[in-house]
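Chemist: here is a sequence together with a model predicted from it:
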Amino acid sequence: MSFLSVEFALCFVLFFALYWSVRPFPRLQNGLLLIASYGILASFSWYAAAAIAGYTLFTYVMSLLIWRQASKRWLIFAMLAAVINLAVFKYFDFFRSSVQSVLTGLGLDVLLPGMEILIPLGISFYTFHSVSYLVDLYKNKLQPVSLPTYALYLAFFPSVVAGPINRAQHLLPQILPDQPRNLEQSARAYVLILLGIAKVYWLSAFLADTWANPVFANPLEYNSLDVLLGLYAYALQLFLNFSGYTDLVTGVALLLGFKLPVNFNAPYLANNLRDFWQRWHISLSTWIRDYIYIPLGGNRDGFTRTQINLMLAMLISGLWHGASYNFILWGAIHGFGVVLLNVADQYFGRNALTNKLPLLAGFITVQYVCFAWIFFRSPTWEGSLEFLTALGSNLQIPLQFNAPWYLAGFFILWRLYPLLAKLPNGLTCLLQRTPWVVQPILVVLIAWGLITLAPAGIPGFIYANF
């Protein structure tokens, strides 16, 4: 059941009424949320619901052992089990084919067994949620919770499909409130839902269908400027799709009395790669910082070791996104860029270019990020090379998209970005001035208009694949 479907909207309206009718009883609300979360997972696949249920039971038992025995060995065992579970479902075929290629290259006639494994929906996100809980439990940053509470923490439907990544210390207190929940930010929730629909259903889908998908499907058939247009279109499509999904589920969570973590902060306004990763997929970048980069040593062991830790963290970030060399290369490109930035800081002073020429620094950052998106979007290494070839040597092919004008439009849009980033707050203030009874009617009418004007079909959420 897609979050953009009419079926979900109707079910949510009914659930919303039932949920708030039992407001004096938060535990009953939690029970309804747990049932709804597993119901939504099961609507995609019973297999997905069964997978998270089994994982929940196993990691909950591990959490009790970690808490009662205060033993690091149980934490290590639980972390290994979580990694193995993720690796088997997401990376088995990737590693099997890689090892098979190495054995074949060495002339060894060994055939490794293959398995058809269906990746459970949301496995990356609920795995990260569990790691946060287990590590914080071991560090005595929180108290153990009941199995139903832990199950809801992992399966909470607004964020289980494609994030944002929740921290145990942030979400668990909201699951176990000291008093009944309140619906405090309904106007902001409505605005976020409308923006999410507009971004995903309309803008992102338009960019994909018009430029990004055709160009990435056959880059050698297009002029270099058309290829560049397709790349910029994908960069904007990805942002609109993912941030739109985040807006949508953040709005849904607010209507249930929950606050999800901020996941985006105008990332294409970044003046360097460090700044970009403080603005893009914030819940992932901070998770990797706290649970991978810092445990590796962070910046505690000198400059060189810090750069190695950064590169390892970015490689892991790339691998997390998918089982392919292209994703690993994407992570390496970002890791190399951050390391190069840190080296430049040593010689020229921290953020020297950003401080002296912020517009140029921002422009270079966007170009670098877009260059890396080539490997993120292309399904194969060969596809990436074709795209780069077309980008660099296809100027003789006739233009198909009137690219120069649209490229100028993208530049103007980038310069207007600071104003557009203020749009949610402005729309929220505007909606708050209308009577609360009128607000949902107005939202439904606008949503209907957005969906009517959108391209045909229900677009998918790109990050649900990760």
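Modeler: Done, it's in.

Chemist: okay, CA-based contacts and neighbour counts for the rest of this
Modeler: OK.

Chemist: Gln179: how many residues sit nearby?
Modeler: Applying other Cα atoms under 10 Å, we find 10 residues neighbouring Gln179.

Chemist: ok, now the one 5 residues further on?
Modeler: Neighbour count for Glu184, taken as other Cα under 10 Å: 13.

Chemist: now the one 10 residues further on
Modeler: Other residues within reach of Leu194, judged by other Cα under 10 Å, total 22.

Chemist: element containing it, please.
Modeler: helix 186-197 (DSSP states H and E).

Chemist: after that helix, which helix or strand is next? Please name it.
Modeler: helix 205-207.

Chemist: here's the one I want to compare it with:
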Amino acid sequence: MSYLSIEFAAIFVAFFLIYWIFRSRVAIQNLILLISSYLIVGLFNINFALILGSYSVILYLLSTGIVYSLRPKLWLIISVVAAIGNLAVFKYFNFFAPQLQHQFAEWGIELSLPVAEIILPIGISFYTFHSMSYLVSIYERAIDKRNSELTKENWRGMEPVSFFDFALFLSFFPSIIAGPINRAKSFLPQLQNPKPREVLEPHRAFMLIILAVIKVYWLSSFFSQAFVKPVFDNPTEYHTVELILAIYAYAIEIYLNFSGYTDLVTGIALLLGFKLPINFNAPYLATSLKEFWTRWHISLSTWIRDYIYFPLGGNRKGFSRTQINVMIGMVLSGLWHGETLNFLIWGALHGIGVVLLNIKDQFKERRLLHRGLSKGRVRDIMRREVTGWRKYLGRFITFNYVGIGWLFFRSETFDDSMAYITSLFHNYGNIAENLEPLGILAGLIVVIFAIYPLLTKLPEIFINLTKKIPFVLLPLLFVAILWGVIYLAPSGIPQFIYASF
């Protein structure tokens, strides 16, 4: 059931009323959340709920070894291997099964693997990441407890939680489908707080929900149907201008779709009394690829930084090792999105881009040091914000580099990507016959590089305006806006792109 459907809206209103009837009973509210989360997962496929439940039981039992055994690191390794192994089986088994069958056949062993029977459970990537943050957090707690004399208040880890809270942490319905990725240290205390909850920032919550409907239901669907899907389905039939337009349009589509989903679930969480982590911060304002990853899918990029990049050594083992760690993190990010060659290329492109930027920065730093500047002065120069024409040039280069990556991300197969690129360089016929797409492309460029910075300020302006409107009139305003969006939007309920990851 889509979170944008009328059915979900009706059920959520009933759920919302029941949930807040028990405002003074946090434990009952949590029970309602847990049951509702499993029902939502089960509506996609009852097996998905059973898999999530089984996973929660096994991981929780393994986590107790971290807390109570004399070898917490061993139990951490076992738990992480179990979590990653579960994800690998469901996400990558169908990719490797044919190769395994072929290899065993060469060895004279007939092996029939159930390739078609393994279906990717909804939300598995996200609840795997949630569980791993919990495992690492209680491991840190266990180590601190054994190796220090610090008081309870000063331990930097967290106490193990009940199975009930752990199960709800993994299944919390606003963020299980497509994130954002919650950290155990920040989200579990919200679940465990015994004080009565309250709706958080209601004006912001409703603004986020309306913004989500505008982004996903209307604009993202429009760009997909008008410019993206027709071209990517048959790129050889389109002019170079139309192919470039489709890449730009997909960059906008995936941003609107994914950030719109984040807006929606963040608004829902606020209505339930919870805060989710920020996942987007105007990513197409980035002037470099490194800055882009501090603005795009922030909960994933920081998770990779903290749980992959830093454990590999981060930047503490020399410049060359740092670049290897960057590449590993980015490639794994690509493989997390999917098992195909295209996602590997997408991750590698971002890794190569960041490495090249690091090399450029190192040369610039050395050049400044050779000029006799102090290390402190050089550090200040390197951190200086890009301004003037360099800012716009940086944004233009970054957006187009990211767009090249989106080409591989959107294409179904590597052959499809190559067909698209080949058409891009060969279908440059009579430009006079493609003035309309050229005009649309020019309009998108103006929106992205001139108007987009202004658009990022609209949500706060809208929130401040709604605060001045009598509260009883706000529902009429929201209904009017939603009706207008539904009227303008293409037919059909759009799917969340990241729900498939």
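Modeler: Great, that's in hand. Computed from a predicted model, the values in this text were never measured in an experiment.

Chemist: about what we covered before: distance from the helix holding Leu194 of the first structure to the second structure after superposition?
Modeler: Superposed on the second structure, helix 186-197 of the first structure shows a mean distance to its aligned partners of 0.4 Å (mean Cα distance after the TM-score superposition for the first structure).

Chemist: other SSEs contacting that helix?
Modeler: helix 224-255, helix 423-432, helix 438-453 (3 or more Cα pairs under 8 Å, 6 or more residues apart in numbering; DSSP states H and E).

Chemist: which residues in the second structure does it align to?
Modeler: Mapped onto the second structure using TM-score structural alignment, helix 186-197 of the first structure spans residues 202-213.

Chemist: what's that stretch in contact with?
Modeler: 4, 259-268, 270-271, 459, 462-463, 466-467, 478, 481-482, 485 (Cα atoms under 8 Å, 6 or more residues apart in numbering).

Chemist: among the residues you listed, which ones are buried?
Modeler: Using 16 or more other Cα atoms under 10 Å as the burial test, these include 4, 259-268, 270-271, 463, 466, 481-482, 485 as buried.

Chemist: now do the same end-to-end measure for stretch 276-286 of the second structure.
Modeler: Distance between the two ends of stretch 276-286 of the second structure: 23 Å, counting by Cα to Cα, to the nearest Å.

Chemist: trace Ala348 of the second structure over to the first structure, please.
Modeler: Using TM-score structural alignment, Ala348 of the second structure pairs with Ala332 in the first structure.

Chemist: list the buried residues in stretch 82-101 of the second structure.
Modeler: Going by 16+ other Cα under 10 Å, stretch 82-101 of the second structure has these buried residues: Ala82, Ala83, Asn86, Leu87, Lys91, Tyr92, Phe93, Asn94, Ala97, Gln101.

Chemist: quick one: distance of it to the chain centre.
Modeler: The gap between where stretch 82-101 of the second structure is centred and where its chain is centred comes out at 22 Å by Cα atoms, centre = their mean, to the nearest Å.

Chemist: now stretch 301-308 of the second structure
Modeler: In terms of Cα atoms, centre = their mean, the centre of stretch 301-308 of the second structure is found 12 Å from the chain centre.

Chemist: that one aligns to what range in the first structure?
Modeler: So stretch 301-308 of the second structure is aligned with residues 285-292, judged by TM-score structural alignment.

Chemist: show me what that stretch is in contact with.
Modeler: Applying Cα under 8 Å, 6+ apart, the set of residues contacting stretch 285-292 of the first structure is Ser132, Ile165, Trp277, Gln278, Ala313, Ser317.

Chemist: give me the neighbour count for Leu453 of the first structure.
Modeler: Neighbourhood size, Leu453 of the first structure [other Cα under 10 Å]: 12.

Chemist: ugh, wrong one, I meant Leu341 of the second structure
Modeler: 16.

Chemist: pretty sure Leu407 of the first structure sits against Leu229.
Modeler: Yes: counting by Cα atoms under 8 Å, Leu407 of the first structure touches Leu229, with 6.2 Å between them.

Chemist: tell me which of those two has more neighbours.
Modeler: Between Leu407 of the first structure and Leu229, counting by other Cα under 10 Å, Leu229 is the more crowded of the two (24 against 18).

Chemist: residue in the second structure paired with that one?
Modeler: Aligned against the second structure by TM-score structural alignment, Leu229 of the first structure finds its counterpart in Leu245.

Chemist: just the element for the closest residue to that match other than its chain neighbours, please.
Modeler: Nearest non-adjacent residue to Leu245 of the second structure, counting by Cα to Cα, 6 or more residues apart in numbering: Leu441, 5.5 Å away. Taking DSSP H and E as the definition, Leu441 of the second structure sits inside helix 435-446.

Chemist: and the angle for that helix with helix 240-272?
Modeler: If you take axes from the mean of the first three to the mean of the last three Cα atoms, to 10 degrees, helix 435-446 of the second structure sits at 40 degrees to helix 240-272.

Chemist: after superposing, tell me the mean distance of helix 435-446 of the second structure to the first structure.
Modeler: Mean for helix 435-446 of the second structure is 1.6 Å (mean Cα distance after the TM-score superposition for the first structure).

Chemist: of the contacts of stretch 285-292 of the first structure, which is the nearest to Leu14 of the first structure?
Modeler: Ile165 (26.9 Å; Cα to Cα).

Chemist: do I have it right that that closest one meets Val262?
Modeler: No: the criterion here is Cα under 8 Å, and Ile165 of the first structure misses it with Val262 at 9.8 Å.
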